[in-house]
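**Student:** The following comprises the amino acid sequence and a computationally predicted model.
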Amino acid sequence: MASLGRLVPRRRSATARSVLAGEASAQAARDTSLEAAEAAAVEEAEKAPEAEAFPVAGDEYAAAFFDLDNTVMQGAALFHFGRGLYKREFFRRRELARFAWQQAWFRIAGVEDPEHMQDARDSALSIVKGHRVAELMSIGEDIYDEYMAERIWPGTRALAQAHLDAGQRVWLVTAAPVETATIIARRLGLTGALGTVAESVGGVYTGKLVGEPLHGPAKAEAVRALAAAEGLDLSRCAAYSDSHNDIPMLSLVGHPYAINPDAKLRRYARERDWRLRDYRTGRKAVKVGIPAAAGVGALAGGTAAAIALHRRRH
């Protein structure tokens, strides 16, 4: 994804690293989204060369940003990706046990612990070093089918679809590798994904990151950079997350939502009258919906779909 001819200086302030990570992620997301759009246009033209193209009605200045782990998908994407690589003998049993411990911590704590997440990413970087980006992308497609597809929260997916149906763009925003996030976004029919950018030279991973993991403030920087490049009005955008670590991202937009929130985010959201939804239990949410900019019809359809899918799941 991010092919750099030079190494990124190691000593940078935390803010500078967040900005660098966010800008790199936004650029990678836009590049991937453009490639996908061009490919889709070519495919559509080949299928129906005489068909007329009609513009999609919607708010061109609004978009929705969804955190991935425990918001859109149960568990951590990086762990599931690690399981798939282990199955393909990319690393040894001892390293799988390490991934398993990190996933167990994530599921028990229900929050993103920076130290454990950093440990998981360091493990992943050492594993993919020297491998080609194209190879990992191809494997990632199979891993999604094997481990991730069945772990998508139906309710959150329905909310994302409601934004799409309203003519809005929808992006995943995650600390997972941008390649993995892009695969998930494409499989869910979303616009694209912002994720952690691993440095590559000549299409081969170097084992280093561009900036830092897309976590906490870096996510906000990525959303801000993408919004500026895409001409979005953040006051008309929505963001969804389960973690208090994403408060910087949620605070950027005019319509923040807490999905499957940890205790800190739940408290923070209630204090500010943010909408909440919890798909982990049968508890009713304080509020649920999508921004008024998306339209009343989409709101009703999205909420109904979320309830129906949630009941079917449980």
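**Tutor:** Nice, thanks for sending it over.
**Student:** CA only for contacts and neighbour counts going forward, please
**Tutor:** Fine.
**Student:** unless I'm mixing things up, residue 250 is touching residue 242, no?
**Tutor:** No - judged on CA atoms under 8 Å, residue 250 makes no contact with residue 242 at a distance of 10.3 Å.
**Student:** Show me which positions of the longest helix along the chain end up buried.
**Tutor:** Longest among the helix segments of the chain by residue count, using DSSP state H, is helix 14-47. Using 16 or more other CA atoms under 10 Å as the test for burial, helix 14-47 gives 17-30, 32-33.
**Student:** Mind listing what's buried along stretch 297-309?
**Tutor:** Neighbour counts over stretch 297-309 (16+ other CA under 10 Å) mark 298-299, 301-303, 305-306, 309 as buried.
**Student:** Which element, helix or strand, includes residue 270?
**Tutor:** Per DSSP states H and E: residue 270 is located in helix 263-271.
**Student:** Check the offset of that helix from the chain's centre.
**Tutor:** Distance of helix 263-271 from the chain centroid (CA atoms, centre = their mean, to the nearest Å) equals 21 Å.
**Student:** Give me the helices and strands touching the helix or strand following that helix, please.
**Tutor:** Sequence-wise, the next helix or strand downstream of helix 263-271 (DSSP H and E) is strand 275-277. Counting contacts by 3 or more CA pairs under 8 Å, 6 or more residues apart in numbering; DSSP states H and E, strand 275-277 packs against strand 255-259, helix 263-271.
**Student:** try it against this one:
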Amino acid sequence: MSLAIFDLDNTLIANDSDYLWGQFLVDHGIVDQAYYETANKKFYADYKHGTLDIVEFLRFSLAPLALHDPAQLYRWRDEFVDTIIKPILLPEAQALVERHRAQGDTLLVITATNRFVTEPIVKLYGIDNLLATTPEFSKGRYTGKYIDVPCFQEGKVVHLRNWLDSSTETLQDSWFYSDSHNDLPLLKLVDHPVAVDPDEILLQAAQSANWPVISLRN
């Protein structure tokens, strides 16, 4: 039995849930439309180029959570998952998850997208273990801040090591599936790194290191 780790956005699903959640807020008039859409696109471009300021982005992306009652936020999130996320679930990704499950492997998703957005998505794949940036929740409200280090780039390694310290799992014979060069620190840590529909930088790195390159898209 091994530890099978999966990135979420553009790996298990066919788009980026962080960007799509921002666009959902824009489309429903929940945020200032012109400002938020422009900023959301810029942050996503920065992410793809490997230049994202994660602290600045989290300040931007978590701010709307502090402006609304959690019950309303959860209703919007349910609608988001039903209308935006479910259509971009990938059957081949589900099949890959199920192959690891059938082998008795421990399943873990580790994602830069915050836990508020990703927790219900990960549950759609039947995966119980999730490492993600965690929005701060205090006195019955989201604060717009986050706790611990952001789960991004080297931060994913920090989160994984902390999780391993509190579990019986190890990295022996471990797997990690990701599409993004932002995940190179973690890909280099596991025994079986796999590039999934990779961006150009990750594709070059995978080919240079002779890592498997696969597609989960139809």
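**Tutor:** Cool, the structure landed. Not measured: the values here are computed from a predicted model.
**Student:** and the buried residues of stretch 297-309 of the first structure as JSON lines, adding secondary structure and distance to residue 256 of the first structure?
**Tutor:** Compiled in JSON lines, these are given as follows (DSSP: H, G, I helix; E, B strand; the rest coil; distance: CA to CA, whole Å):
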{"residue": "298", "secondary structure": "helix", "distance to residue 256 of the first structure": "17"}
{"residue": "299", "secondary structure": "helix", "distance to residue 256 of the first structure": "15"}
{"residue": "301", "secondary structure": "helix", "distance to residue 256 of the first structure": "20"}
{"residue": "302", "secondary structure": "helix", "distance to residue 256 of the first structure": "17"}
{"residue": "303", "secondary structure": "helix", "distance to residue 256 of the first structure": "16"}
{"residue": "305", "secondary structure": "helix", "distance to residue 256 of the first structure": "20"}
{"residue": "306", "secondary structure": "helix", "distance to residue 256 of the first structure": "18"}
{"residue": "309", "secondary structure": "helix", "distance to residue 256 of the first structure": "22"}
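**Student:** quick one: which of these is nearest residue 161 of the first structure?
**Tutor:** Lowest distance from residue 161 of the first structure to those (CA to CA) belongs to residue 302, with 7.2 Å.
**Student:** got the contact list for that closest one?
**Tutor:** Contacts for residue 302 of the first structure (CA atoms under 8 Å, 6 or more residues apart in numbering) come out as 158-159, 161-162, 289.
**Student:** what two of those residues have the greatest distance between them?
**Tutor:** Most distant of the contacts of residue 302 of the first structure, by CA to CA, are 161 and 289, 12.1 Å apart.
**Student:** Identify the residue of the first structure aligned to residue 63 of the second structure.
**Tutor:** In the first structure, the residue matched to residue 63 of the second structure (TM-score structural alignment) is residue 126.
**Student:** which bit of the second structure covers the longest helix of the first structure?
**Tutor:** On the second structure, no counterpart of helix 14-47 of the first structure exists by TM-score structural alignment.
**Student:** Next SSE downstream of that helix?
**Tutor:** Counting by DSSP H and E, the next helix or strand C-terminal to helix 14-47 of the first structure is strand 63-67.
**Student:** so where in the second structure does that following strand end up aligned?
**Tutor:** Going by TM-score structural alignment: strand 63-67 of the first structure matches residues 3-7.
**Student:** and what of stretch 225-238 of the first structure?
**Tutor:** Counting by TM-score structural alignment, stretch 225-238 of the first structure corresponds to residues 162-175.
**Student:** Which residues does that stretch contact?
**Tutor:** The contact list for stretch 162-175 of the second structure (CA under 8 Å, 6+ apart) reads 2-5, 190-194.
**Student:** ok, now with 7 Å
**Tutor:** Contacts of stretch 162-175 of the second structure with the rest of the structure, by CA atoms under 7 Å, 6 or more residues apart in numbering, involve 2-5, 190-193.
**Student:** Report the buried residues of that stretch.
**Tutor:** In stretch 162-175 of the second structure, counting by 16+ other CA under 10 Å, buried: 163, 171, 174-175.
**Student:** What is the nearest of the residues you listed to residue 207 of the second structure?
**Tutor:** In terms of CA to CA, no member of these lies closer to residue 207 of the second structure than residue 175, at 17.2 Å.
**Student:** these two touch, right, residue 149 of the second structure and residue 156?
**Tutor:** No - with contact defined as CA atoms under 7 Å, residue 149 of the second structure does not count as touching residue 156 (9.0 Å).
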